[in-house]
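K.L.:
3D model of this:
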Amino acid sequence: MRTCLIVTLTLLTLAYPAIVYLGIQNTSPAVFASVLLIITLLRLFFSRGRADYRQTVILIVMAVYSFVTALINSEWALRMYPVIISFCMAAVFAITLFEQESLIEQLSKIAGKTITTNAKRYTRKLTGVWAVVLAANGVISLFFATYASLKTWAFYCGFLSYLIFAFLFFIELIYRQYYIKKYGA
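P.N.:
So this is what the prediction gives:
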């Protein structure tokens, strides 16, 4: 039940741009922000004890953002959601570059992978790549939120950006195989 709810809440979060686009004509931004606040608080509640501090901080930032957006009742503020998520995630990736283990190395270890010196170097560079891509996505999302139509914003933030992430992930999987063969990582 808990897993089903977490998956449902995550899917609703991913569908956020499409939901805003389809419903903004009939619903005030404050209602969307209030629903987002409830979803965020539920995610925070159900992830307690399972989330690391980074996930908790992002959820708290999103709860504050949702609360403020509900108060100011602004469509533009609603459009800031993908911007804030992108910059928060970019920061999470980037901050771990200053730690002993990068985020991708940490995730690899959790998955049971053995991390060689070459793999450590590779995961650190890949973490940097994702930090840059996420920051760039934040800038692009900010541009669309500020200057584009709602339809264009929803298309980029709710579809095209996900395709870009999937493409990067797919290319990285292919390159990783090459890297492993070449360097034995």
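
K.L.:
make it CA atoms for all contacts and neighbour counts henceforth
P.N.:
Will do.

K.L.:
Ser141 is in contact with Gly158, isn't it?
P.N.:
No - applying CA atoms under 8 Å as the test, Ser141 and Gly158 come out as separate, 10.3 Å apart.

K.L.:
what helix or strand is Ile180 on?
P.N.:
Using DSSP states H and E, Ile180 sits within helix 161-183.

K.L.:
what about Ser141 and Gly158, which has more around it?
P.N.:
More crowded of Ser141 and Gly158, by other CA atoms under 10 Å: Ser141, with 25 against 20.

K.L.:
contacting residues for the more buried one?
P.N.:
80, 82-83, 153, 156-157 (CA atoms under 8 Å, 6 or more residues apart in numbering).

K.L.:
one more time with 7 Å
P.N.:
Taking CA atoms under 7 Å, 6 or more residues apart in numbering, we find Ser141 in contact with 82-83, 157.

K.L.:
Pull out the buried residues from the host helix or strand of Ile58.
P.N.:
Taking DSSP H and E as the definition, Ile58 sits inside helix 53-72. Within helix 53-72, the residues that count as buried by 16 or more other CA atoms under 10 Å are 55-56, 58-63, 65-70.

K.L.:
Please give the structure of this sequence too, so both can be compared:
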Amino acid sequence: MHWNVLTALLTVVYPLAIWLGHDRIEPRWLAGLLLLTVATRLPTLKISVAARWSAAGALVLVGVAVAANAVLPLKLYPVLVNGAMLAAFGASLIKGPSMIEGLARLREPDLPPAGVLYTRRVTQAWCVFFVINGAIALGTALFASNAVWSLYNGVIAYGLMGAMFGGEYLLRLRFKRLHHA
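P.N.:
Okay, here's the model as predicted:
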């Protein structure tokens, strides 16, 4: 099985496994699923500083879950992922080019100044998304039932991300129509 497919499958199954397994399987054994999820991501990640910190953070969560035999560290993984994405996107705003500009230049190397500003705003919008999504993930981990945590982090968060991608795509089409006409 290709690494990206396995990683995607594990990432989607992870919240469901925590929900279904929390009363049946000791958290230290569920931690193995997080460890496997992280391990399958490593070959697909560019080994950047952010990727190393994210992997290290996940390993800390696994270690705490195993040592304390507690499910909370496992439920904090989506918070870690949102924090890592916020750090990567936010850092790109500071040091430039913005994360979305870098992606846009792969398809359009001579991005006009209006495109640079647009991609910067999209990067900022993703930063806001990661703050809000991470805060909700934290709230569900600390204060909600395992079912609510799984529903949000395993279904709703992905739906919101898809809506963000879709909405940005429609705005991009409109932007291109207005600026390339």
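
K.L.:
matching residues in structure 2 for the helix holding Ile180 of structure 1?
P.N.:
Matched against structure 2 by TM-score structural alignment, helix 161-183 of structure 1 falls on residues 157-179.

K.L.:
with structure 1 superposed, average distance for that stretch?
P.N.:
Compared with structure 1 after fitting, stretch 157-179 of structure 2 has a mean deviation of 0.9 Å; criterion: mean CA distance after the TM-score superposition for structure 1.

K.L.:
Find the helix or strand that Arg50 of structure 1 is a member of.
P.N.:
Residue-wise, Arg50 of structure 1 maps onto no helix or strand under DSSP H and E.

K.L.:
got it, and Pro17 of structure 1?
P.N.:
helix 16-23.

K.L.:
what's the closest non-adjacent residue to Pro78 of structure 2?
P.N.:
Nearest in space to Pro78 of structure 2, with sequence neighbours left out and distances taken as CA to CA, 6 or more residues apart in numbering, is Ala137 at 6.3 Å.

K.L.:
The one you found matches what in structure 1?
P.N.:
Checking TM-score structural alignment: Ala137 of structure 2 goes with Ser141.

K.L.:
buried ones in the match of helix 161-183 of structure 1?
P.N.:
For stretch 157-179 of structure 2, by 16+ other CA under 10 Å, it's 157, 172.

K.L.:
Check the offset of it from the chain's centre.
P.N.:
18 Å (CA atoms, centre = their mean, to the nearest Å).

K.L.:
Just the angle for the lengthiest helix in structure 2 relative to helix 157-179, thanks.
P.N.:
For structure 2, the longest helix by residue count, based on DSSP state H, is helix 113-143. Counting by axes from the mean of the first three to the mean of the last three CA atoms, to 10 degrees, helix 113-143 of structure 2 lies at 170 degrees to helix 157-179.

K.L.:
how far apart are helix 113-143 of structure 2 and its match in structure 1?
P.N.:
Helix 113-143 of structure 2 sits 0.7 Å off on average (mean CA distance after the TM-score superposition for structure 1).

K.L.:
Can you list the buried residues in that helix?
P.N.:
115-116, 118-124, 126-127, 129-131, 133-138, 140-141.

K.L.:
C-terminal to that helix, what's the next element?
P.N.:
Criterion used, DSSP H and E; the element after helix 113-143 of structure 2 is helix 146-151.
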